[in-house]
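**Student:** Need coordinates for the below:
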Amino acid sequence: MPEHTVVLTLAEVSVLASTALLRAGASEALARSLAKATVDAEAAGKPALGLAHLMDYLEALASGRIDGHAEPLITSPIPALVKCDCHGGIAQLGFDTAFDELVMKASTFGLTLYASQNSFTTGELGWYAARLADAGLVALAATNGSALIAGGGSTKPVYCTNPLAFAAPRANGLPLVIDQSSSATAYVKVRQAAERGEPIPEGWALDSTGRPTTDANAALKGALLAFGGSRGANIALMVEILAAGLTGANWSLDGPDFRSGSESPGAGLFVLAIAPQFLAADFEERLDRQLERLSRDYGVHVPGKSRATARWRAGSAGITVPRGIIDGIASFRLN
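**Tutor:** Sure thing, here's the model as predicted:
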């Protein structure tokens, strides 16, 4: 094992994360919720949204962009709608608080909408959808945050990376999980390239003058690009309307920067949970057969398998983390 990495068990990652969060000013409930989401992201093979992203949360707690003692307010104005005001806290705690009610309502009414507002960025979006699929529900999730990517025809940031996630349960197999951003790449990948002094591929970003760039530092001062040009930008706009328009959260253009200052970006989270048995009693069996056919006979990559494999490996062999990240988290102190 290279000297610059460390292997930790999932239990050790959880203790590391929760201890640092408490030290940064988080309540026990917030620390427990975010530590679990962090561990799950690492275990799922999403390190950019795991411990590496935890530093963003720690710094946000220390500077006030996250209210470490905020308690989510859960309301249900109509039976099939669950609303959450995170009050400047984190989306993960709001979702944890509402989860049982969301599953119960979806299982009772056939579908339920969860709408969250006024939170820090949501982390790994697939985590929300996958949890509902584990409970036997089909889920569609969308989220936004402060502006990072250019819209169709623009050269300035107008949307966040605005990911979209989908998950569905299947018989005799692990859930299908699709989680992808509207941007050509994740923001954290550009930031990591800048930290390493490495160039980024063409088509990822624009500099501050609106010109295409492969300089990661210039990209951080400019705008990320949507995948697939205007088509990807259209998806970002759709996500923006779901995650900010319908939830009442900040539009990305109006959201304070999640990287600096003392204000929450006021992000939104939209989750639609559907009980498939009300539409097709044999849904999970049909989906399982279809996914097997696509994979076996046509060579189609079925999202979700690599996630499940990564989680199994992490549970048995632990995870390998750069020592610099471990040291940064372990030594985090309030100024």
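**Student:** Every contact and neighbour count from this point should use C-alpha atoms.
**Tutor:** Noted.
**Student:** Buried residues, whichever strand or helix holds residue 126. List them.
**Tutor:** Using DSSP states H and E, residue 126 maps to helix 125-134. Neighbour-count burial for helix 125-134, counted by 16 or more other Cα atoms under 10 Å, picks out 125-133.
**Student:** Next SSE downstream of that helix?
**Tutor:** Taking DSSP H and E, what comes next after helix 125-134 is strand 138-143.
**Student:** Show me what secondary structure element comes after that following strand.
**Tutor:** strand 149-150.
**Student:** so residue 43 touches residue 315, yeah?
**Tutor:** Yes: Residue 43 lies in contact with residue 315 (Cα atoms under 8 Å); the separation is 7.5 Å.
**Student:** Settle it for me: which of the two has more neighbours?
**Tutor:** Taking neighbours as other Cα atoms under 10 Å, residue 43 and residue 315 compare with residue 43 leading, 25 against 14.
**Student:** how about the more buried one, what does it touch?
**Tutor:** 10, 310-312, 314-315, 319 (Cα atoms under 8 Å, 6 or more residues apart in numbering).
**Student:** mind redoing it with 7 Å?
**Tutor:** 310-311, 314 (Cα atoms under 7 Å, 6 or more residues apart in numbering).
**Student:** Tabulate those (CSV), appending secondary structure, distance to residue 230 and neighbour count.
**Tutor:** Formatted as CSV, the contacts of residue 43 follow (DSSP: H, G, I helix; E, B strand; the rest coil; distance: Cα to Cα, whole Å; neighbours: other Cα atoms under 10 Å):
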residue, secondary structure, distance to residue 230, neighbour count
310, helix, 33, 17
311, helix, 35, 22
314, helix, 38, 22
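**Student:** mind listing the strands for the chain?
**Tutor:** 5-8, 73-75, 81-85, 111-119, 138-143, 149-150, 157-159, 164-168, 176-180, 205-206, 212-213, 223-224, 267-274, 319-322 (DSSP state E).
**Student:** for these, which one ends up most surrounded?
**Tutor:** strand 223-224 (a mean of 32; mean count of other Cα atoms under 10 Å).
**Student:** Now do residue 57 against residue 119, distance only.
**Tutor:** Computed as Cα to Cα, to the nearest Å, the residue 57 to residue 119 distance reads 12 Å.
**Student:** again, but for residue 289
**Tutor:** 39 Å.
**Student:** burial measure for residue 31, as a count.
**Tutor:** 24.
**Student:** how far away is it from residue 329?
**Tutor:** Relative to residue 329, residue 31 is positioned 14 Å away (Cα to Cα).
**Student:** so residue 82 sits right up against residue 115, yeah?
**Tutor:** Yes: under the criterion of Cα atoms under 7 Å, residue 82 makes contact with residue 115 at 6.4 Å.
**Student:** circling back to that earlier point, going by contacts, tell me the helices and strands next to the helix holding residue 126.
**Tutor:** strand 138-143, strand 164-168, strand 176-180 (3 or more Cα pairs under 7 Å, 6 or more residues apart in numbering; DSSP states H and E).
**Student:** Would you do the same for the sequence below? I want to compare the two.
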Amino acid sequence: MKKRILITGGAGFLGSHLCKRLLEQGNEVICVDNFFTGNKQNIIELLDNPYFELIRHDVTFPLYVEVDEIYNLACPASPVHYQFDPVQTTKTSVIGAINMLGLAKRIKAKILQASTSEIYGDPEVHPQPENYKGAVSTIGPRACYDEGKRCAETLFFDYKRQHDVNIKVARIFNTYGPNMHPDDGRVISNFIVQALKGEDITIFGQGNQTRSFCYVDDLIDGLIKLMNKENFTGPVNLGNPYEFTMLQLAQKVIELTNSNSQLVFKELPQDDPKQRQPDITLAQKELNFNPTIQLEEGLIKTINYFKNRLKG
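**Tutor:** Below is the predicted model:
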């Protein structure tokens, strides 16, 4: 049966992939985006689909539509973008969550919150399981995003307890792939763009800090499985548990792009996490979630996307 599905942040990196996948599965999709970081180019191929609808809208204002499911992805997710207007970032996470939860309550829709591994802060537990409470600075430059997402999780669980809203909470770890913004400041897009342009590759600190990178197709699988899983709320970690240092990543990108770029080391930004690796035991058990696309394969696809993007 065809479902009507609302995706906030639907023209963004993750949202555009989710729109496409849900349309392919035979659903009707309403994409909502204010285009602060979203890009119409990401969804241009979907605009002719009669079951796809685009609404330019900011989730900090109420929205009135009738749908069966809501994926709340609206929020800038890279430090460059969320620190550009930190007050608006917090408002998007908190007021946006209130507005979408209010909508879900009124129309009795299922609603999924795209939360983040950033709620764990600079973790003292490794890898990070869902029951770890995190080590987050409430007053640092990243707090607008970290604390906004933490508050959104609180709101989701309060709406479940107080109003019996059917919620889902996914804690998304580093994800990459086509439709990333070339200037979003995230490490994979930074390294690839610098390598393709033959520029110095910027590494912060000594390059020993680690991240675990999930290819976007695997992540979208996880989000849809979570939405469709009955009697399971989360929060649940979604990501690829294979861990790499920034130095290893830079060397791999140079190798795959056949670039002459040199490595340049700069001071580590404030509150930058030293380690980031998901414990996905819960996702494996409850959702049968097992990422299949490993780093080299995913990087090749992403490099090809950026080659075409930079040509344009």
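**Student:** so what number do they get for TM-score?
**Tutor:** Overlay of the two chains. TM-score (TM-score structural alignment, normalised by the length of structure 2): 0.26; 154 aligned residues with a Cα RMSD of 7.0 Å.
**Student:** May I ask which helix or strand encompasses residue 220 of structure 2?
**Tutor:** Using DSSP H and E, the element containing residue 220 of structure 2 is helix 216-228.
**Student:** after that helix comes which helix or strand?
**Tutor:** Next element after helix 216-228 of structure 2 (DSSP H and E): strand 236-238.
**Student:** list the helices and strands that next one packs on?
**Tutor:** strand 167-172, helix 281-287.
**Student:** thinking again about what came up before, so, if you compare the contacts of residue 43 of structure 1, which one comes nearest to residue 93 of structure 1?
**Tutor:** residue 311 (21.9 Å; Cα to Cα).
**Student:** returning to what we had before: ok, and what's touching the helix holding residue 126 of structure 1?
**Tutor:** 138-141, 165-169, 175, 177-179.
**Student:** Now residue 166 of structure 1: closest residue in space that isn't a chain neighbour?
**Tutor:** residue 140 (4.6 Å; Cα to Cα, 6 or more residues apart in numbering).
**Student:** and that neighbour, what does it touch?
**Tutor:** Here residue 140 of structure 1 is in contact with 129, 165-167, 271-273 (criterion: Cα under 7 Å, 6+ apart).
**Student:** Which two of those have the greatest separation?
**Tutor:** Farthest pair in the contacts of residue 140 of structure 1, by Cα to Cα: 165 and 273, 12.0 Å.
**Student:** Spell out, range by range, the helices that occur in structure 2.
**Tutor:** Secondary structure of structure 2 by DSSP state H: the helices cover 13-24, 79-82, 86-107, 143-163, 187-197, 216-228, 246-257, 281-287, 295-311.
**Student:** In TSV: these, plus distance to residue 113 of structure 2 and mean neighbour count.
**Tutor:** As requested, the helices of structure 2 are exported to TSV (distance: least, Cα to Cα, whole Å; neighbours: other Cα atoms under 10 Å):
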stretch	distance to residue 113 of structure 2	mean neighbour count
helix 13-24	12	21
helix 79-82	18	17
helix 86-107	8	21
helix 143-163	8	20
helix 187-197	24	21
helix 216-228	10	21
helix 246-257	29	18
helix 281-287	16	17
helix 295-311	25	15
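**Student:** Tell me which of those approaches residue 203 of structure 2 most closely.
**Tutor:** Short answer: helix 246-257, nearest of these by Cα to Cα, at 7.1 Å.
**Student:** now the angle from the closest one to helix 187-197?
**Tutor:** 40 degrees (axes from the mean of the first three to the mean of the last three Cα atoms, to 10 degrees).
**Student:** counting contacts, what elements does helix 246-257 of structure 2 pack onto?
**Tutor:** Using 3+ Cα pairs under 7 Å, 6+ apart: helix 246-257 of structure 2 touches helix 187-197.
**Student:** hmm, try it at 6 Å
**Tutor:** Taking 3 or more Cα pairs under 6 Å, 6 or more residues apart in numbering; DSSP states H and E as contact, there are no helices or strands that helix 246-257 of structure 2 lies on.
**Student:** Please report how far residue 167 of structure 1 lies from residue 217 of structure 1.
**Tutor:** Distance from residue 167 of structure 1 to residue 217 of structure 1, by Cα to Cα: 35 Å.
**Student:** same deal with residue 43 of structure 1?
**Tutor:** From residue 43 of structure 1 to residue 217 of structure 1 the distance is 29 Å (Cα to Cα).
**Student:** Can you lay out the strands of structure 1 as JSON lines showing distance to residue 16 of structure 1?
**Tutor:** Below are those laid out as JSON lines (distance: least, Cα to Cα, whole Å):
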{"stretch": "strand 5-8", "distance to residue 16 of structure 1": "10"}
{"stretch": "strand 73-75", "distance to residue 16 of structure 1": "28"}
{"stretch": "strand 81-85", "distance to residue 16 of structure 1": "28"}
{"stretch": "strand 111-119", "distance to residue 16 of structure 1": "23"}
{"stretch": "strand 138-143", "distance to residue 16 of structure 1": "27"}
{"stretch": "strand 149-150", "distance to residue 16 of structure 1": "32"}
{"stretch": "strand 157-159", "distance to residue 16 of structure 1": "33"}
{"stretch": "strand 164-168", "distance to residue 16 of structure 1": "28"}
{"stretch": "strand 176-180", "distance to residue 16 of structure 1": "26"}
{"stretch": "strand 205-206", "distance to residue 16 of structure 1": "34"}
{"stretch": "strand 212-213", "distance to residue 16 of structure 1": "37"}
{"stretch": "strand 223-224", "distance to residue 16 of structure 1": "32"}
{"stretch": "strand 267-274", "distance to residue 16 of structure 1": "26"}
{"stretch": "strand 319-322", "distance to residue 16 of structure 1": "12"}
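**Student:** Of these, which is nearest residue 239 of structure 1?
**Tutor:** The nearest among those, by Cα to Cα, is strand 138-143 at 5.7 Å.
**Student:** now the closest one and strand 267-274, what's the angle there?
**Tutor:** Computed by the same axes, to 10 degrees, the angle between strand 138-143 of structure 1 and strand 267-274 is 170 degrees.
**Student:** returning to that earlier point: of the strands of structure 1, which is nearest residue 294 of structure 1?
**Tutor:** strand 176-180 (12.8 Å).
**Student:** From the contact counts, what lies against that closest one?
**Tutor:** strand 164-168.
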